[in-house]
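Chemist: Pasting the sequence and the predicted coordinates here, then a few questions.
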Amino acid sequence: MTCSWNTQRRWDRRTILRGIGVSMALPWMESIPVWGQATAATASNSKPPVRFAALFAGNGFHSKEWWAEGDGASMKVGRVLKSLEPLRDQMLFIRGLYNQEALKGNIHSSQTGNLLSGAPLASGGEIRSGTSVDQWIAQTYGRNTKVPSLVLGCEKSNPSVHKNYSMLYSSHISWSSPTTPTPLEIYPALAFDRLFKEEVHQQDQSVLDAVLGDAADLRRHVSQSDRRKLDEYLDSVRDVEDRIAQAGKRGELQGWRPTMEKPDRERPADGIPQDISEHMRLMCDILLLGFQTDTTRVTTLKLNNDHSSLRFPHLGVDYMIHHLLSHSDTEDWLKVNQFFVEQLAYIATRMQTIQEGDGTLLDNSMLLFCSSMMNGGHDASQLPVVMLGKGGGRLETGKVLDYRDAPNRQMCRLFLSVLDKFDLHPEQFGDASEPLPSV
């Protein structure tokens, strides 16, 4: 995201050139009191990229079995989260966050359409929400890949109206703009094609190219001698990049490379699988393929709609649709909850087996799992939130964070924390103006 340089800008030791997903320190210049250095490591992007995924399960969870307490390997979890027990050291269980706007409307649509943005929703069938956190990341950091954002779902959008709100809000968690829900792909074959149909894979752009606009603006505000110094500095960075590129062509490994160059499985069959278990697993695998091949770094996976009509015969639960099951804390409802969390556990477990340098794909990712209400009674006073992965060392995991008694416990504070990990620092996001402490 290019900055605008001007004579009123405050210069300090932290000033850097910025581009999309890139920052580069400046050398010392007489015109401004800035120190910095360029190295082969910063120029070559040698570290694995950080990935972000948001997974959504509608209608909340069993009210008595969604909980966690303790730290690390000794953490205890409720039965809904049982499949995450082997991943406790990678888990951040967050309690007490809420979405203020979700309490102003009615139920379902008005609780879901702004889950990832915290924006006010238009009623009366009109469509207006806010740009979601995944798209904030995709529209900047995500541009470094072939597919800036992959938006997947396992249930078709519902175009009807419920309680004076469009059901499109119940069907979409990702919004590219306040009036545009991001197109949702529910066909595994078409999602696969979007990732891999074109043979040419778009690699990261040059670090230098990413910051040239910012450098040109700076150049107009420094002395003649500093312009020469800046040009020499940028030329040296370009030389490092060129040498690294040539080494790569000779087969010499330099810096991070994706663990796979092409998919390791066949294209899924056309259509939508009749078995919801197969459908969800295919979408999980496509999410993994996108990250593992570095075809995308931002994905949302909507496992179902809020107010969902999915059925679960493979669980022996076929007498009632998802939405109606959610209205009481039965053992069958618990089975369905566990099935949904198992999708998250599958993704994270697979990620943990994929080595990337000194860590794993899970170490270099942030997985957000949430719903628009705590339980099927439409309780949105606090939301179920779990995060997995260390975000490239930027997240401290293996702990429970409880904000129930905090004065400012907006869900959007969590999103500001996530954006901060991607070097995106909006002054305001939804109803929040500061990130969460301890995240």
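Modeler: Sure, I can see it.
Chemist: can we go C-alpha only for contacts and neighbour counts from here?
Modeler: OK.
Chemist: for the residue nearest to the spatial centre of the chain, helix, strand, or coil?
Modeler: The centroid of the chain falls nearest to Phe52 when counting by Cα atoms, centre = their mean (3.0 Å). Of the three states, Phe52 takes strand according to DSSP: H, G, I helix; E, B strand; the rest coil.
Chemist: cool, Asp285 as well?
Modeler: helix.
Chemist: what about the closest residue to Ser177 other than its chain neighbours, helix or strand, and which?
Modeler: Using Cα to Cα, 6 or more residues apart in numbering and skipping residues adjacent in sequence, the residue nearest Ser177 is Thr131, 4.6 Å away. For Thr131, there is no host helix or strand (DSSP states H and E).
Chemist: Just list the residues touching Thr131, thanks.
Modeler: Ser117, Ser174, Trp175, Ser176, Ser177, Pro178 (Cα atoms under 8 Å, 6 or more residues apart in numbering).
Chemist: Quick check: it vs Thr2, distance?
Modeler: Using Cα to Cα, to the nearest Å, one gets 19 Å for the distance from Thr131 to Thr2.
Chemist: Quick check: the residue nearest to the centre of the chain touching Leu367?
Modeler: Yes: Phe52 lies in contact with Leu367 (Cα atoms under 8 Å); the separation is 6.0 Å.
Chemist: number of nearby residues for the spatially closest residue to Glu261 that is not a sequence neighbour?
Modeler: Closest residue in space to Glu261, ignoring its immediate chain neighbours: Thr293 at 5.5 Å, by Cα to Cα, 6+ apart. Burial measure for Thr293: 19 neighbouring residues, criterion other Cα atoms under 10 Å.
Chemist: now do Val77
Modeler: If we define neighbours as other Cα under 10 Å, then Val77 has 19 of them.
Chemist: That one: what's it in contact with?
Modeler: Going by Cα under 8 Å, 6+ apart, Val77 touches Trp66, Trp67, Ala68, Glu69, Glu85.
Chemist: which residues touch the third one?
Modeler: Pointing back at Ala68 there. Met75, Lys76, Val77, Gly78, Phe93, Val400.
Chemist: okay, the residues you listed in JSON lines with secondary structure and distance to Ala40 next?
Modeler: Listed next are the contacts of Ala68 as JSON lines, based on DSSP: H, G, I helix; E, B strand; the rest coil; distance: Cα to Cα, whole Å:
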{"residue": "Met75", "secondary structure": "coil", "distance to Ala40": "41"}
{"residue": "Lys76", "secondary structure": "strand", "distance to Ala40": "44"}
{"residue": "Val77", "secondary structure": "strand", "distance to Ala40": "44"}
{"residue": "Gly78", "secondary structure": "coil", "distance to Ala40": "47"}
{"residue": "Phe93", "secondary structure": "strand", "distance to Ala40": "38"}
{"residue": "Val400", "secondary structure": "strand", "distance to Ala40": "38"}
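Chemist: also this one, for the comparison:
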Amino acid sequence: MFASTRPPLSRRTFLRGVGVGLALPLLDVMAPAVARAAEAPETPRRMFGICNNLGLLPQHFFPEKAGRDYAAPAYLELLKAHKSEFTVFSGVSHPDVDGGHPADNCFLTAAPHPSSGGFRNSISLDQYVAERIGHKTRFASLTLGVNVSPGMRSLSWTGAGVLIPCESSAAAVFRRMFVRGTPAEVEAQVRKLDGGRSILDAVGGQAADLKKDLPAGDRDRLDQYFTSVRDMERRLAVAKEWERKPKPKPPGPAPTDAADPREYMDRVRLMYDMARLAFETDSTRCVTLMLDSVNSPVIDLPETKLTEAYHNLSHHGKSPAKLAQLKAIDEAHMRLLADLFAGLRTAKEGGRPLLDRTMVLYGSNLGNASTHVTTNLPVLLAGGGFKHAGHLAFDRERNYPLPNLFVSMLQRLGLSADKFASSTGTFRGLELAG
């Protein structure tokens, strides 16, 4: 296929020059020449971000020794079958992300001071990725949650700092991925998308008329608005195309949601299954999962009788009874995580384990839920094509910036990024595999 070498026309420049050209379709001359050439098959890479907002008991999570030959503490012992496939970090945190529980909304944004007056969140890691590669899959991203307080908590935030609500039903996620509507329903959905796009066009045109009479600061804000409108316009166009494409064949019957929030671990397991299926079918390459333990009641565990709600247990006051119950909860989390790793390892893509191409980030916004400390966060990264280094230990008094890990993850996804939030570079000690 012939590919022009002429530099592509900037759509942003075109909008500035014409003012009311926002609604025009993306023209061929606006696309990079390389994008119009025949593209070589790519190797998809993916990310799954998980936050348990009540953390883990640190004494059972962090190894004492750095490097690959550490003696596994109780929680990591439950992940021993995957020891070569993940790296555990100590002495890491998000600079200036404080405020205790509100910090969970910043786990993938690293926006500072979430409990301060007038706080506005910033774009989350998954949405940064979705903006750049989300068009390659049916869903730009999936935002999931377990026992999430609706409208209050999420790991996914737009570039404008708007919360993306969590989907809490595994059955609904399954239907979105695998169940196609009737032809009439599909066309009705396409008409809705067309209607949404026309509304954006009209609003965009009105905003353009205002721009010429505004001061410089307001014009900058309006430019940001134009950018968000263009992004939404692009997403609507992509969604319209996907509506008419067949969905993958379901691997089995739809899951049955755990009806009671006390069935917390069943809900977690189902969401892990949905994330794995989404990656196996290449339905999306970005999934987040907020485990809202703060909003969870007295949960059911098969072998341990719990006496208080999850949040109340986290304020244990060093009570042996509460600590024993928390340890049982944490160990249940680790067993589910081990099952997730095993499932991603068993699933194959191009003859390689899916885990090799899927970064699983597991951690918490709290280093110690009992005291609401937001430093020394319990974090591990599995899979994804890294040379896993065992235990990377940093200064527990002057923490190493966790956003550096996000830069390394972006680069592993093939994105040209050298900065995210408060990062200072890529993550030290974590190397890419071949």
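Modeler: Yep, it's here. Since the structure is predicted, the reported quantities are computational estimates derived from the model, not experimental observations.
Chemist: re the thing from before, of the contacts of Ala68 of structure 1, closest to Asp275 of structure 1?
Modeler: If you rank the contacts of Ala68 of structure 1 by distance to Asp275 of structure 1 using Cα to Cα, Gly78 comes first, at 27.3 Å.
Chemist: what does the closest one align to in structure 2?
Modeler: Under the alignment by TM-score structural alignment, Gly78 of structure 1 pairs with Pro73 in structure 2.
Chemist: Test my guess that that match contacts Phe62.
Modeler: Yes: with contact defined as Cα under 8 Å, Pro73 of structure 2 and Phe62 form a contacting pair (6.8 Å).
Chemist: Among the two, which residue is more densely surrounded?
Modeler: Set side by side, Pro73 of structure 2 and Phe62 show more neighbours around Phe62, with 27 against 15, by other Cα under 10 Å.
Chemist: What is the aligned counterpart of that one in structure 1?
Modeler: That one, Phe62 of structure 2, aligns with Trp67 by TM-score structural alignment.
Chemist: And the aligned partner of the residue nearest to the centre of structure 1 in structure 2, how close does it get to Glu243 of structure 2?
Modeler: Superposed on structure 2 with TM-score structural alignment, Phe52 of structure 1 falls opposite Met47. Distance, Met47 of structure 2 to Glu243 of structure 2, using Cα to Cα: 24 Å.
Chemist: Next: His101 of structure 2.
Modeler: 39 Å.
Chemist: and what of Asn121 of structure 2?
Modeler: 31 Å.
Chemist: for the stretch 101-250 of structure 1, what spans make up the helices?
Modeler: 109-112, 133-138, 168-171, 188-196, 207-219, 224-249 (DSSP state H, counting those that start in this stretch).
Chemist: can you check the stretch 301-434 of structure 2 too?
Modeler: 310-314, 320-346, 403-412.
Chemist: Check those for me and report the most buried one.
Modeler: Most buried of the helices of the stretch 301-434 of structure 2, by mean neighbour count (mean count of other Cα atoms under 10 Å): helix 403-412, with a mean of 23.
Chemist: ok, back up a step: tabulate the contacts of Thr131 of structure 1 (a markdown table), appending distance to Asp235 of structure 1 and neighbour count.
Modeler: Supplementary listing: these in a markdown table, determined by distance: Cα to Cα, whole Å; neighbours: other Cα atoms under 10 Å:
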| residue | distance to Asp235 of structure 1 | neighbour count |
| --- | --- | --- |
| Ser117 | 41 | 28 |
| Ser174 | 40 | 32 |
| Trp175 | 40 | 26 |
| Ser176 | 37 | 20 |
| Ser177 | 38 | 15 |
| Pro178 | 41 | 17 |
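Chemist: just checking, which of these belong to strands?
Modeler: Counting by DSSP state E, those place Trp175, Ser176, Ser177 in strands.
Chemist: Quick check: of those, which lies closest to Gly19 of structure 1?
Modeler: So of these, ranked by how close each gets to Gly19 of structure 1 (Cα to Cα), first place is Ser176, at 20.5 Å.
Chemist: the strands in the stretch 51-200 of structure 1, which residues?
Modeler: Under the criterion DSSP state E, counting those that start in this stretch, the stretch 51-200 of structure 1 carries strands at the ranges 51-56, 68-69, 76-77, 91-95, 150-153, 161-162, 165-166, 175-177, 180-181.
Chemist: what's the most buried one of these?
Modeler: Comparing the strands of the stretch 51-200 of structure 1 by mean neighbour count (mean count of other Cα under 10 Å), strand 150-153 ranks first with a mean of 27.
Chemist: what about the match of Phe52 of structure 1, distance to Val129 of structure 2?
Modeler: 9 Å.
Chemist: What is the burial count for Glu187 of structure 2?
Modeler: 15.
Chemist: Who are the packing partners of the helix or strand encompassing it?
Modeler: For Glu187 of structure 2, the element it lies in under DSSP H and E is helix 183-211. If contacts are counted by 3 or more Cα pairs under 8 Å, 6 or more residues apart in numbering; DSSP states H and E, helix 183-211 of structure 2 sits against helix 216-243.
Chemist: so where is the helix it packs on in structure 1?
Modeler: The aligned range for helix 216-243 of structure 2 is empty, by TM-score structural alignment.
Chemist: Can you give me the buried ones in that helix?
Modeler: Within helix 216-243 of structure 2, the residues scored as buried using 16 or more other Cα atoms under 10 Å are 219, 222-223, 226, 229-230, 232-240, 242-243.
Chemist: Tell me the residue in structure 2 aligned with Pro437 of structure 1.
Modeler: By TM-score structural alignment, Pro437 of structure 1 lines up with Arg428.
Chemist: what range in structure 2 does stretch 340-356 of structure 1 sit on?
Modeler: On structure 2, the counterpart of stretch 340-356 of structure 1 by TM-score structural alignment is residues 333-349.
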